[in-house]
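J.: from the sequence below, what's the structure:
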Amino acid sequence: MERNTSRPAFAALLPYVGAMAAIVIASNILVQHPFTPFGLGELLTWGAFTYPFAFLANDLANRRLGMSAARMVVAAGFLLAVILSIWLATPRIAIASGTAFAVAQILDLLIFDRMRMMTWWKAPLVSSIIASAIDTALFFRLAFAPSFGGIDRWFGMEDGSLGFPVVMFGYEMPLWVSLAIGDFLVKVLIGFVALLPYAGLLRLTAKTPAANEGRL
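T.: Modelled structure (predicted):
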């Protein structure tokens, strides 16, 4: 079916922009707090459980309103999230988040757009997993690797790097690498889980012209 290429009304974008900004801001705050239950404080942060839903918001906007709308959602969500994250988190976290967000979300858009006519679950699952890998690598290196500790010092803040060694799966590695691995594994898991709300929201918003793209 021919995709929807008309310019969406601003009101139609608001729910997606709001969801995107809320998810990223919450994740930027939660990523600063280790997930301590079950002794996983050196493997996970709370942000790993919230950020994957940014891809859900992006993919829903892409599916329902088209590629141009999804780009606007990414751009607006990016600006709101980075500006507010500087205030609610730290400048270094905001820079890392903004860089990783922009690259990963654009990649997610491109992969989703190439796969959008396949069975409904393939595009959101594949695009979110690949984009999550890039997002995790960029974010944790910029936010917590000692090589980027100068960002904190430039803003007159204490170095927030997490370069001290921990043992994971029998191997010694920097804490930020351990957290990145745990973060990515959770993102993959949530990528599968998020297919359920994705399918439900897809049906709820099925009145838009793009509703028949894919097979659901």
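
J.: going forward, measure contacts between C-alpha atoms and count neighbours the same way
T.: OK.

J.: quick one: neighbours of residue 8, just the number.
T.: Residues near residue 8, counting by other CA atoms under 10 Å, number 14.

J.: any idea how far the residue lying closest to residue 165 once chain neighbours are set aside lies from residue 188?
T.: Sequence neighbours aside, residue 174 is the residue nearest to residue 165 in space, at 4.3 Å (criterion: CA to CA, 6 or more residues apart in numbering). As judged by CA to CA, to the nearest Å, residue 174 and residue 188 stand 22 Å apart.

J.: which outside residues touch the helix or strand containing residue 83?
T.: According to DSSP states H and E, residue 83 maps onto helix 67-88. Helix 67-88 is contacted by residues 5, 7-8, 13, 16-18, 20-22, 24-25, 28-29, 58-59, 61-62, 91, 93-95, 97-98, 101-102, 105-106, 109, 113 when judged by CA atoms under 8 Å, 6 or more residues apart in numbering.

J.: among those, which ones are buried?
T.: Buried members of the contacts of helix 67-88, counted by 16 or more other CA atoms under 10 Å: 13, 16-18, 20-22, 24-25, 28-29, 58-59, 61-62, 91, 93-95, 97-98, 101-102, 105-106, 109, 113.

J.: sequence B follows; please return its structure for comparison with A:
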Amino acid sequence: MTVIARADRGFFGFAIVAMVAVVVASNILVQYPFEPFGLADWLTWGAFTYPLAFFVTDLTNRQIGAGAARRVVYAGFLVAVLLSALLSEPRIAAASGLAFLVGQLLDVTIFNSLRRQVWWRAPLVSSALASIVDTVIFFTAAFAFSGLPWIGWAAGDLAVKFIFTVGLLAPFRLFIAFTRRPQAA
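T.: I've put the predicted structure just below:
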């Protein structure tokens, strides 16, 4: 297990807090259909917060490495699932935990394998592929056989994740430019 350098501990702590906040907020908000524009059968409010989890994971991976990113995922998983179990339905908390763990660890692995290529490839490919896996696992486990429009929600959620994945490339690039640190191994 890699020790996190003293200079990176603040970032690491911030990443854990951000991850927990994103997952808990998303698990609460996924219970509410997105009513504006008649999109209640296609989106929930959680679609607009959860893509930030991939952003946090990718920033952590870029800043302090894959090992630290995995630890952020594990810490986020433990705390967020416990809080989500209290603040949302148990089925949603369990589905979220499973999808989160599989999706985020996949994101870390893919990102790490692509990190030395063009700057945008790792966050784009890892987030897109992990989003597909996360979405399928979560919406199937959370809402299948519930009578709710979960397939439409999954499709809408995935579309929003893809939009965020592309839209967050600019902030990711700014992060790289302002930190100007060598890539962690």
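
J.: tell me which helix or strand the spatially most central residue of structure 2 sits in.
T.: Taking CA atoms, centre = their mean, the centroid of structure 2 lies closest to residue 53, which sits 2.6 Å from it. Counting by DSSP H and E, the element that carries residue 53 of structure 2 is helix 51-64.

J.: just how off-centre is that helix within its chain?
T.: 8 Å (CA atoms, centre = their mean, to the nearest Å).

J.: same question for stretch 158-165 of structure 2.
T.: 11 Å.

J.: buried ones in it?
T.: Neighbour-count burial for stretch 158-165 of structure 2 flags 158-162, 164-165 (criterion: 16+ other CA under 10 Å).

J.: what is the burial count for residue 114 of structure 2?
T.: 16.

J.: so stretch 67-75 of structure 1 corresponds to what in structure 2?
T.: Counting by TM-score structural alignment, stretch 67-75 of structure 1 pairs with residues 66-74 of structure 2.

J.: that stretch against structure 1, how far on average?
T.: In this overlay with structure 1, the average offset of stretch 66-74 of structure 2 from its partner residues is 0.7 Å by mean CA distance after the TM-score superposition for structure 1.

J.: max-length helix in structure 2?
T.: Counting by DSSP state H, the longest helix found in structure 2 is helix 90-114.

J.: name the helices or strands packed onto that one?
T.: helix 9-29, helix 51-64, helix 66-87, helix 121-143 (3 or more CA pairs under 8 Å, 6 or more residues apart in numbering; DSSP states H and E).

J.: rerun at 6 Å
T.: Counting contacts by 3 or more CA pairs under 6 Å, 6 or more residues apart in numbering; DSSP states H and E, helix 90-114 of structure 2 packs against helix 66-87, helix 121-143.

J.: switch these over to CSV; also include mean neighbour count and distance to residue 176 of structure 2.
T.: As requested, those are exported to CSV (neighbours: other CA atoms under 10 Å; distance: least, CA to CA, whole Å):
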stretch, mean neighbour count, distance to residue 176 of structure 2
helix 66-87, 21, 16
helix 121-143, 21, 12
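
J.: tell me the gap between the helix holding residue 83 of structure 1 and the middle of its chain.
T.: Here helix 67-88 of structure 1 is found 11 Å from its chain centre; the criterion is CA atoms, centre = their mean.

J.: do the same with stretch 82-94 of structure 2
T.: Offset of stretch 82-94 of structure 2 from its chain centre (CA atoms, centre = their mean): 17 Å.

J.: and if you look at stretch 86-98 of structure 2?
T.: In terms of CA atoms, centre = their mean, the centre of stretch 86-98 of structure 2 is found 15 Å from the chain centre.

J.: ditto for stretch 165-177 of structure 2
T.: Per CA atoms, centre = their mean, the displacement of stretch 165-177 of structure 2 from the mean C-alpha position of its chain is 15 Å.

J.: residue range for it in structure 1?
T.: Residues 191-203 of structure 1 are where stretch 165-177 of structure 2 lands when matched by TM-score structural alignment.

J.: and that stretch, what's buried?
T.: Quick answer for stretch 191-203 of structure 1 (16+ other CA under 10 Å): 191, 194-195, 198, 202.

J.: can you report how many residues lie near the residue nearest to residue 165 of structure 1?
T.: If we define neighbours as other CA under 10 Å, then residue 174 of structure 1 has 18 of them.

J.: state the distance from residue 188 of structure 1 to residue 69 of structure 1.
T.: 26 Å.
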